[in-house]
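Quick one: sequence and predicted model below, then my questions.
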Amino acid sequence: MNKTELIDAIAADAEISKVGAQRVLDSVINQVVKAVTKDDTVQLIGFGSFSAGKRAARVGRNPRTGEEIKIAAAKTVKFAAGKGFKDTVNKKKK
């Protein structure tokens, strides 16, 4: 499912216009990005949590030449699925 298909599904499910659904989805995404950028955690009970993480600097290898390269430290984004989401995904089909 891509963003357009998600907007269509939200609009149909919530019985709102596609433009309204797109504005809501864009707003949710923007708010999550802002919060995680500030090192806050966004926790949506039953769905999951978005948070910032840190990746330490390390030495890697260029796969083409085998030469050692330095990989800089970086911030990363983590998503941990909530229990309700995991349970739904793992529900056995009968």
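Looks like it came in fine.

From now on I want contacts and neighbour counts done on CA atoms only, so please keep to that.
Fine.

Excluding sequence neighbours, find me the nearest residue to the spatially most central residue of the chain.
Geometric centre of the chain, nearest residue: F79, 5.7 Å, by C-alpha atoms, centre = their mean. Once flanking residues are discounted, F79 sits nearest to F50: 4.6 Å by C-alpha to C-alpha, 6 or more residues apart in numbering.

Report the contact partners of the one you found.
V32, V36, T41, V42, Q43, V77, K78, F79, A80 (C-alpha atoms under 8 Å, 6 or more residues apart in numbering).

hmm, back to that, before we move on, which element is the residue nearest to the centre of the chain in?
Using DSSP states H and E, F79 falls within strand 74-81.

For that strand, which helices and strands make contact with it?
strand 48-55 (3 or more C-alpha pairs under 8 Å, 6 or more residues apart in numbering; DSSP states H and E).

Now do the following helix or strand past the strand it packs on: everything it contacts.
As assigned by DSSP H and E, the chain's next helix or strand after strand 48-55 is strand 58-61. Defining contact as C-alpha under 8 Å, 6+ apart, one finds that strand 58-61 is touched by E67, E68, I69, K70, I71, A72, A73.

The structure to be compared is supplied as follows:
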Amino acid sequence: MNKADLIEKIRDDYDLTRVLARDIVENVFETLATTIQSGEEVSISNFGAFKLADRAARKGRNPATGEAIKIAASRTVKFRPAAPLKAALNVKRRSSKKSSKKRA
């Protein structure tokens, strides 16, 4: 699912105009981004938490040449799924093993 699919899903589910659904989705994403950029953790119950994380500078290799390079320190977002989401993703399905009957 991409952003356009999400907008269409919300539009259909709530009988909204495409413009209103797009504005809602963009506002949610903008609010999440600004909150995370400020260093706050965004926690959505039954879904998960988004948190700002710092990556230290490190050495790497250029895969084309094998030359050693320096990778600069950077900031990224880490996601920690909530327990209900983890549980939903790890539901065990019943196996469809065929029983083997012995012939007499």
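Yes, it's here. Since this is a predicted model, take the numbers as computed values, not measurements.

And the TM-score between these chains?
Laid over one another, the chains give 0.89 as their TM-score (TM-score structural alignment, normalised by the length of the first structure), with 94 aligned residues with a C-alpha RMSD of 1.4 Å.

follow-up on the earlier one: filter the contacts of F50 of the first structure to the buried ones?
Neighbour-count burial (16 or more other C-alpha atoms under 10 Å) is assigned, among the contacts of F50 of the first structure, to V32, V36, T41, V42, Q43.

Am I right that T35 of the second structure is in contact with L52?
No: if you go by C-alpha atoms under 8 Å, T35 of the second structure and L52 don't touch, sitting 9.6 Å apart.

quick one: common contacting residues for those two?
Going by C-alpha under 8 Å, 6+ apart, residues that sit against T35 of the second structure and also against L52 are E41.

need the helices for the first structure, in chain order.
Secondary structure of the first structure (DSSP state H): helices at 3-14, 18-37, 83-90.

Just give me the ones among the contacts of F50 of the first structure that are also contacts in the second structure.
Counting by both residues aligned by TM-score structural alignment, their matches' C-alpha atoms under 8 Å, the contacts of F50 of the first structure that remain in contact in the second structure are V36, T41, V42, Q43, V77, K78, F79, A80.

For those residues, give me CSV that also has distance to D26 of the first structure.
Listed next are those as CSV, based on distance: C-alpha to C-alpha, whole Å:
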residue, distance to D26 of the first structure
V36, 15
T41, 18
V42, 16
Q43, 18
V77, 18
K78, 20
F79, 18
A80, 21
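
Of the residues you listed, just say which sits nearest to T88 of the first structure.
A80 (14.6 Å; C-alpha to C-alpha).

The closest one matches what in the second structure?
A80 of the first structure maps onto R80 in the second structure, with residues paired by TM-score structural alignment.

hang on, the earlier thing: show me which pair in the buried ones among the contacts of F50 of the first structure is furthest apart.
V36 and Q43 (10.8 Å).

residue at max distance from the center of the first structure?
In the first structure, by C-alpha atoms, centre = their mean, T65 is the one farthest from centre (33.7 Å).

which other residues reach the strand holding F79 of the first structure?
V36, F47, G48, S49, F50, S51, A52, G53, K54, R55, A56, A57.

do that again at 7 Å, thanks
F47, G48, S49, F50, S51, A52, G53, K54, R55, A56 (C-alpha atoms under 7 Å, 6 or more residues apart in numbering).
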